[in-house]
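Asks: with the input below, show me the fold.
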Amino acid sequence: MPQDPTAPDPTPVLELLNAFRKSQVMFTAAGLGVFDALAGGPKTTAALATELSADPDALERLLGGCTAVGLLARENGGYANTPAAAAYLTKESPRRMLGYVNYSNAVLWKMWANLGDAIREGTNRWKQTYGWDAPIFSHFFRTEEMKREFLFGMHGFGLMSSPHVVAAVDLSRFTTFVDLGGATGHLAVAACRHYPGLRGVVFDLPEAIPLAREVVGATNVAARVDFAAGDFFTDPLPPGDVYALGRILHDWSEPKILKLLTRIYEALPAGGAVLIAEKLLNDDKSGPDWAVLQSLNMLVCTEGKERTLGEYANLLTQVGFEGVHGYRTPSPLDAVIAVKK
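Replies: You can find the predicted model right below:
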């Protein structure tokens, strides 16, 4: 049957039909250990099938899928990791995002299946999907290994974004950079590297601090970064003249954000600042893609969402901040900064 020349281009629909298949190619290969098995160099399908206890024909199809999506390359009659797979999908890489990749497959995938109910009800899907009543973050740290790999997954995001965030704003006049919910300390490290006169403090829950010490201790600015344990909603905040919130506010509702921003405002000296690192929605909320999809992810997972610069400005000015400025970056996070009167 000849194609109808008046029919719209079906490419967007076809690409979206294929999108979840591409994701599962990556998730499955990572879960089976394909990328770790290739960390030492190329291997044939037969060798990988033996090592991974997989059916050779089925594995060949998966390897072909990984090649098609840019994660593997054909080499010497076998398969090899591409640079992206080697950096982000192998256990020994310091830039690995494997923990977040596996979390996306094991946890988020099931929750996104209930997106329709989230849209109808306007609430996250933890109870529906898993029967969990406790705050979602308590489930990230059920075992030491889960905690470590989830934080390393977020660390991979941080290594991409944090240098862009601290370079987008001028922090040269500040002396102490306190990263609230700082996880592995990547934002504090990036700030100290970019501003030689700055000292950093990583503030997070007690169970996150040992890994932060380990990661920051291996950097060239370790001597300028301190650590403090606590809950930023209830415990005293370490003193500083700039407080950072990296991928924090999008987790929470407006009342909780106002509570946290008020605590920061009260802790800051006059002229101090708050730095927010989140991906900004366009004013009409039509994009960019990363922010729009992440906002849906926040609906499914949390009580928060992604916001426009105007929405952040409204929250900040309600508390008393002024001089709100937003800066787009080419990374997964943008920067918003505001100053205490």
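Asks: rest of the way, CA atoms for contacts and neighbours
Replies: Fine.
Asks: wait, residue 33 touches residue 52, no?
Replies: Yes. Applying CA atoms under 8 Å, one finds residue 33 in contact with residue 52, separated by 7.3 Å.
Asks: and the end-to-end length of stretch 193-206?
Replies: 25 Å (CA to CA, to the nearest Å).
Asks: please enumerate the helices of the stretch 151-300 of the chain.
Replies: Using DSSP state H, counting those that start in this stretch, the helices found in the stretch 151-300 of the chain span residues 186-194, 209-217, 254-267, 289-301.
Asks: residues in contact with the second one?
Replies: Put plainly, it is helix 209-217. Helix 209-217 is contacted by residues 148, 183-186, 189, 202-203, 222, 225, 227-229 when judged by CA atoms under 8 Å, 6 or more residues apart in numbering.
Asks: give me whichever of the helices of the stretch 151-300 of the chain is most buried.
Replies: Of the helices of the stretch 151-300 of the chain, the one with the most neighbours on average (mean count of other CA atoms under 10 Å) is helix 186-194, at a mean of 24.
Asks: picking that back up, what's the closest of the helices of the stretch 151-300 of the chain to residue 340?
Replies: In terms of CA to CA, the element of the helices of the stretch 151-300 of the chain nearest to residue 340 is helix 254-267, at 6.6 Å.
Asks: to compare against the first, here's the next sequence to fold:
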Amino acid sequence: MPESSATTEHGALTPEPIHRVLLAYCGSKALMSAVELDLFSVLAQDGPATEPELRRKLGLHPRLARHFLDALVALDLLRADGERYANSPVADHFLDRAKPTCIGGFAEMTSDTFYPAWGRLTKALRTGQAQAPQPPDDEDHLFRVNAKEQPDRVRRFMASMDSHSTRIGDELAARLDWSARTRFADLGGARGNLTAVIAKAHPHLRGVCFDRPQSRPFFDEHIGRLGLSDRVTFQAGDFFADPLPAADVLIYGHVLHDWGPDSRRMLLDRAYQALPEGGALVIYDRMLDGSPKDLSKLMYSMTFMLASAGGSEYSVDECRDWLRQAGFARIDAQPLLHDHTVVVAHK
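Replies: Now for the predicted structure:
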């Protein structure tokens, strides 16, 4: 009988599925704490270790340590070989801070911002208001972090985004016809990783990363390390107020879900006005398909609702409508990776 069944072999109802949902947060928080302790990086660097060894290295109390590690084994984040623990392949690839594929920065954001906000879901359901603390909108903050005081924290979050944008960039570079294009811009491009991936795949292209001025030092550092400073440049600005880069392809990736419908329409209007005839706008997000079974996307959508005043995921049909209202003609949509949709609109 599958574990997810709500009935016993005799047909009687069991509350087990409800118990699993009620305690799902336990696994989430165990992962967040493991990242905060840097457990996966320690195991990647030092190799498999026993529970007493990990207690000493991480400063863990003996009362919880064994169950904590065994829970991570049950979650397929660690492997146990006798008395020694090691990273599972997925944890080693995505949770070791020394690897460019690490998404630990997202785990930190989840622990500090999203997890507490979900704890106030009932209040949000009654008020419609975001429940995450809103950082100052000033020249010091990036991704809810003071970039001047905690630059490494910002780098870790940007690295977690890079892990995702590298895969998306590879897909966009392969799927779109770039042969007649010369210049493109990623709007809200952080430290320019998506721009770099596409530019590297198509040497004739010049790319622009458009973002707030406080992203510039992280861009210079990252693009300089990649050796693409001659073809990928940074333009500082606010995509609601400042002129957008001159380009024949503009990209909004993981941008529209941060804003409400009116702001989305404004961003699409501004992109349409900035593009030349024949230009294209590329949008990607975890777009909803209208099915309540699409649990992962719905949870992401509610997370953005809890974290921002107007954010949420949206459907492909809604995106098409906004693009038509902005003036775009041919609009194509297709699945991207395992849970995204990419929409390409032509002027």
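Asks: any chance of the helices of the stretch 151-300 of the first structure in CSV, plus distance to residue 25 of the first structure?
Replies: Output for the helices of the stretch 151-300 of the first structure, formatted as CSV (distance: least, CA to CA, whole Å):
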stretch, distance to residue 25 of the first structure
helix 186-194, 29
helix 209-217, 30
helix 254-267, 37
helix 289-301, 20
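Asks: hmm, back to that, what touches both of residue 33 and residue 52 of the first structure?
Replies: Joint contacts of residue 33 of the first structure and residue 52 (CA under 8 Å, 6+ apart) do not exist.
Asks: strands of the stretch 101-250 of the first structure, start to end?
Replies: 176-180, 199-204, 225-229, 242-246 (DSSP state E, counting those that start in this stretch).
Asks: mean deviation of the last one from the second structure?
Replies: Its aligned residues in the second structure lie a mean 0.5 Å from strand 242-246 of the first structure after superposition (mean CA distance after the TM-score superposition for the first structure).
Asks: residue range for that strand in the second structure?
Replies: Following TM-score structural alignment, the aligned partner range for strand 242-246 of the first structure in the second structure is 249-253.
Asks: the matching stretch: which residues count as buried?
Replies: 249-253 (16 or more other CA atoms under 10 Å).
Asks: out of those, which comes closest to residue 52 of the second structure?
Replies: residue 253 (44.6 Å).
Asks: for the nearest residue to that closest one once chain neighbours are set aside, give its distance to residue 198 of the second structure.
Replies: Excluding its sequence neighbours, the residue lying closest to residue 253 of the second structure (CA to CA, 6 or more residues apart in numbering) is residue 284, at 4.9 Å. Shown here: residue 284 of the second structure relative to residue 198 of the second structure, a distance of 15 Å by CA to CA.
Asks: what's the answer for residue 161 of the second structure, then?
Replies: Distance, residue 161 of the second structure to residue 198 of the second structure, by CA to CA: 15 Å.
Asks: now residue 98 of the second structure
Replies: On the measure of CA to CA, residue 98 of the second structure and residue 198 of the second structure end up 24 Å apart.
Asks: now do residue 257 of the second structure
Replies: On the measure of CA to CA, residue 257 of the second structure and residue 198 of the second structure end up 22 Å apart.
Asks: coming back round to it: can you redo the strands of the stretch 101-250 of the first structure as JSON lines with distance to residue 290 of the first structure?
Replies: JSON lines is the format used below for the strands of the stretch 101-250 of the first structure (distance: least, CA to CA, whole Å):
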{"stretch": "strand 176-180", "distance to residue 290 of the first structure": "23"}
{"stretch": "strand 199-204", "distance to residue 290 of the first structure": "26"}
{"stretch": "strand 225-229", "distance to residue 290 of the first structure": "31"}
{"stretch": "strand 242-246", "distance to residue 290 of the first structure": "16"}
